[in-house]
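S.K.: sequence unknown, structure follows:
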């Protein structure tokens, strides 16, 4: 017969989980993987539902912060009860799983180790207080990082596109506004925030980061230089006043197919007069779109702006950004 000591009797009387503790490694490992799986699932669900990587990062940080808070409460309540006479959880398997799940690796291993070695809950309380302080610092750091994030200004095509299998994806950056200068004529204008610049032959294209609209600033056309009689006319004589709206009729057909609602008018935008062509139809790529084409002629150059708004888009209207670009221009 095994002799029962007074210490054994005390442990039995207390009925604490720590007195009979045995780490169930399989359950602890399962808990760790469950923690990782949930964090990844929450973040991936954001991406798959159309969210950006910035939103996904915020969700990931928020999920981690929430799990830290839950883990701290677990540590100071349920875990600490494992050392008492009335443990809330009485199964080593369940406790091992919870330690792995809420401790997420290192902390879970420490908690299991404490149960193996310690007969007091005091060390759990100290560890819990330290862990909560660390997690509070982590949360504050993430909040500071998100609220003080400085968006990256766009500088080149490689900043705006990620190429993969012949296609592209928009990088998740909130682009700052900046000033654009045409190298040929010296014309300058402001590009509002939220537009991606794509240099290409024939001009420069700006695409909204939500892919709902495009602004095409065509390479300024040198009318004077292409005249047969340019020796008999000065460059500054080629201006807005020598043209009429009729000169721009039918212009929509160069960019839109099946356009039946073309309108030509004259407008003053910002400091300059423009011939304006509007209409709707289909782009060469087969996308239904609305177009606005503005032309200003000065000092022998034709400055042309083309705006496409995709008709099926449900996002915000970017036409105001297009007008803001033209209003800011200095020829």
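M.R.: Ah, there it is. Just so it is clear, the structure is predicted and the values come from calculations on it, not from any experiment.
S.K.: use CA for all of it now, contacts and neighbours both
M.R.: OK.
S.K.: what about the spatially closest residue to residue 58 that is not a sequence neighbour, how many residues close to it?
M.R.: Excluding the flanking residues, the one nearest residue 58 by CA to CA, 6 or more residues apart in numbering is residue 146, at 7.7 Å. Using other CA atoms under 10 Å, the number of residues around residue 146 comes to 13.
S.K.: which neighbouring elements make contact with the one helix or strand residue 146 maps to?
M.R.: Using DSSP states H and E, residue 146 maps to helix 122-147. Counting by 3 or more CA pairs under 8 Å, 6 or more residues apart in numbering; DSSP states H and E, the packing neighbours recorded for helix 122-147 are helix 53-74, helix 106-117.
S.K.: tell me the helix or strand right after that helix.
M.R.: Using DSSP H and E, the helix or strand that directly follows helix 122-147 along the chain is helix 157-160.
S.K.: pull out the buried positions in whichever helix or strand comes after that next one.
M.R.: Next in sequence after helix 157-160, counting helices and strands by DSSP H and E, comes strand 161-164. Neighbour-count burial for strand 161-164, counted by 16 or more other CA atoms under 10 Å, picks out residue 161.
S.K.: show me what strand 161-164 is packed up against.
M.R.: Applying 3+ CA pairs under 8 Å, 6+ apart, we find strand 161-164 packed against strand 167-170.
S.K.: the helices and strands packed on helix 122-147: which one's closest to residue 131?
M.R.: Minimum separation from residue 131 across these (CA to CA) falls at helix 53-74, 7.1 Å.
S.K.: what's in contact with that closest one?
M.R.: Contacting residues not belonging to helix 53-74 are listed as 39-40, 42-44, 46-47, 102-103, 128, 131-132, 135, 138-139, 142, 146, 172-173 [CA atoms under 8 Å, 6 or more residues apart in numbering].
S.K.: what's the first helix or strand after it?
M.R.: Using DSSP H and E, the helix or strand that follows helix 53-74 in sequence is helix 80-81.
S.K.: so which elements touch the next helix or strand after that next one?
M.R.: Once helix 80-81 ends, the next helix or strand along the chain (criterion: DSSP H and E) is helix 92-103. Counting contacts by 3+ CA pairs under 8 Å, 6+ apart, helix 92-103 packs against helix 25-48, helix 53-74, helix 106-117.
S.K.: how about JSON lines for those helices, with mean neighbour count and distance to residue 159 added?
M.R.: What follows is the helices and strands packed on helix 92-103, written out as JSON lines (neighbours: other CA atoms under 10 Å; distance: least, CA to CA, whole Å):
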{"stretch": "helix 25-48", "mean neighbour count": "16", "distance to residue 159": "21"}
{"stretch": "helix 53-74", "mean neighbour count": "17", "distance to residue 159": "15"}
{"stretch": "helix 106-117", "mean neighbour count": "18", "distance to residue 159": "38"}
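S.K.: want to compare, so here's the second one:
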């Protein structure tokens, strides 16, 4: 009796998670038309306590996705426009001497928000980009030797233009590894673009988009997803997938252990969003490319042949055997 009641309670919590996830996705999709898969990946990233890198050409809705996600969650958010002259202190904040008190006072920068939109991050200098390394990993900023915690939940949603465009600086490997996912928006389909044009004269929906979830709701969803059941065979499968990226013949640098943890967190969120209380291999396979591809550096020879990390991950998924019993 007690066991069946506990199972029913757990299923009710999963169902509530799935409903909230769907409501958030519906809200963002009111603005980002025809990109349900990208919207859901962004939400998986948020609820995995990860950071999202959105890469594509200008004008396809990278910043709109970030702002719509921020508006759908009733939490603090800020936007930083990266430019070549942006300084690290413009992001983290600075200590200013107060003549009245005779002491230095810390003035927090825009990084102290629940959702931080880093627009065109690769237009900032490498020195400024490095200011995000600590906070994206440890959720704190150290200024003049004093650590300052950022609020929870905390997520950096960075947009970047393709690296071959003028005035851009490639993100270093250490920073790319701190992004849980990298996605590309792509152009909208014909019908979605018509809907965007038809709605343009009435004004931006984004300005009046209501919040669907609060800060505590998101924190609760994060904690719940982190407790979802993962079978031992699933741990083994996930590690074998990540390890295979390190031994692939076209790879110079494979995915790190941080990538394994990121893929596990994301798979748990995807399972909960689907209304399941356990992770299955399909969760890992569906998220492997956006979570792993940007962490992989192919060899110069493979790069000359047009190979990239996404192709390597796809080949790895085909080669690694899937466990037959990976459920409850």
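M.R.: Good, I have the coordinates. Quick caveat, the model's predicted, so the values are computed rather than measured.
S.K.: could I get the TM-score for this pair?
M.R.: Superposed pair, TM-score by TM-score structural alignment, normalised by the length of structure 2: 0.23. Supporting alignment: 118 aligned residues with a CA RMSD of 6.1 Å.
S.K.: where exactly do the helices run in structure 2?
M.R.: Along structure 2, counting by DSSP state H, helices occupy 2-29, 36-47, 62-72, 89-92, 126-129, 133-138, 173-176, 190-199, 215-225, 232-247, 257-273, 281-292, 300-304, 309-319.
S.K.: can you tell which of these is closest to residue 54 of structure 2?
M.R.: Across those, closest to residue 54 of structure 2 is helix 62-72 (CA to CA), at 6.2 Å.
S.K.: hang on, the earlier thing: how about the helix holding residue 146 of structure 1: buried residues?
M.R.: Within helix 122-147 of structure 1, the residues that count as buried by 16+ other CA under 10 Å are 124-125, 127-128, 131-132, 135, 138-139, 142.
S.K.: repeat that for stretch 190-202 of structure 2.
M.R.: Buried residues in stretch 190-202 of structure 2, counting neighbours by 16+ other CA under 10 Å, are found at residue 196.
S.K.: please report the distance of residue 106 of structure 2 from residue 134 of structure 2.
M.R.: For residue 106 of structure 2, the distance to residue 134 of structure 2 equals 18 Å [CA to CA, to the nearest Å].
S.K.: swap in residue 195 of structure 2?
M.R.: In terms of CA to CA, residue 195 of structure 2 sits 41 Å off from residue 134 of structure 2.
S.K.: how about residue 193 of structure 2?
M.R.: Using CA to CA, residue 193 of structure 2 is found at 39 Å from residue 134 of structure 2.
S.K.: neighbours around residue 232 of structure 2, how many?
M.R.: Residues near residue 232 of structure 2, counting by other CA under 10 Å: 11.
S.K.: ok, now how distant is it from residue 281 of structure 2?
M.R.: Taking CA to CA, one finds residue 232 of structure 2 at 12 Å from residue 281 of structure 2.
S.K.: what of residue 108 of structure 2?
M.R.: Residue 108 of structure 2 sits 42 Å away from residue 281 of structure 2 when distances are taken as CA to CA.
S.K.: repeat for residue 55 of structure 2
M.R.: On the measure of CA to CA, residue 55 of structure 2 and residue 281 of structure 2 end up 27 Å apart.
S.K.: residue 156 of structure 2 too?
M.R.: 28 Å.
S.K.: of those two, who's got more company?
M.R.: More crowded of residue 156 of structure 2 and residue 281, by other CA under 10 Å: residue 156, with 26 against 19.
S.K.: doesn't residue 135 make contact with that one?
M.R.: No - with contact defined as CA atoms under 8 Å, residue 156 of structure 2 and residue 135 do not form a contacting pair (9.5 Å).
S.K.: list the contacts for residue 322 of structure 1?
M.R.: Shown in contact with residue 322 of structure 1 (CA under 8 Å, 6+ apart): 215, 307.
S.K.: what's the helix or strand for it?
M.R.: Counting by DSSP H and E, the element that carries residue 322 of structure 1 is helix 319-327.
S.K.: pull out the buried residues from that helix.
M.R.: Applying a neighbour-count criterion of 16+ other CA under 10 Å, one finds 321-322, 324-327 buried in helix 319-327 of structure 1.
S.K.: mind putting those residues into JSON lines with distance to residue 58 of structure 1?
M.R.: JSON lines is the format used below for the buried residues of helix 319-327 of structure 1 (distance: CA to CA, whole Å):
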{"residue": "321", "distance to residue 58 of structure 1": "28"}
{"residue": "322", "distance to residue 58 of structure 1": "31"}
{"residue": "324", "distance to residue 58 of structure 1": "31"}
{"residue": "325", "distance to residue 58 of structure 1": "32"}
{"residue": "326", "distance to residue 58 of structure 1": "36"}
{"residue": "327", "distance to residue 58 of structure 1": "36"}
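S.K.: ok, so of the residues you listed, who is nearest residue 113 of structure 1?
M.R.: For the buried residues of helix 319-327 of structure 1, the nearest to residue 113 of structure 1 is residue 321 (60.7 Å; CA to CA).
S.K.: quick one: the closest one from residue 213 of structure 1, how far?
M.R.: Relative to residue 213 of structure 1, and taking CA to CA, residue 321 of structure 1 is found at 10 Å.
S.K.: got it, and residue 267 of structure 1?
M.R.: Distance, residue 267 of structure 1 to residue 213 of structure 1, by CA to CA: 22 Å.
S.K.: hmm, back to that, helix 106-117 and the helix holding residue 146 of structure 1, what's the angle between them?
M.R.: Here the directions of helix 122-147 of structure 1 and helix 106-117 differ by 180 degrees (axes from the mean of the first three to the mean of the last three CA atoms, to 10 degrees).
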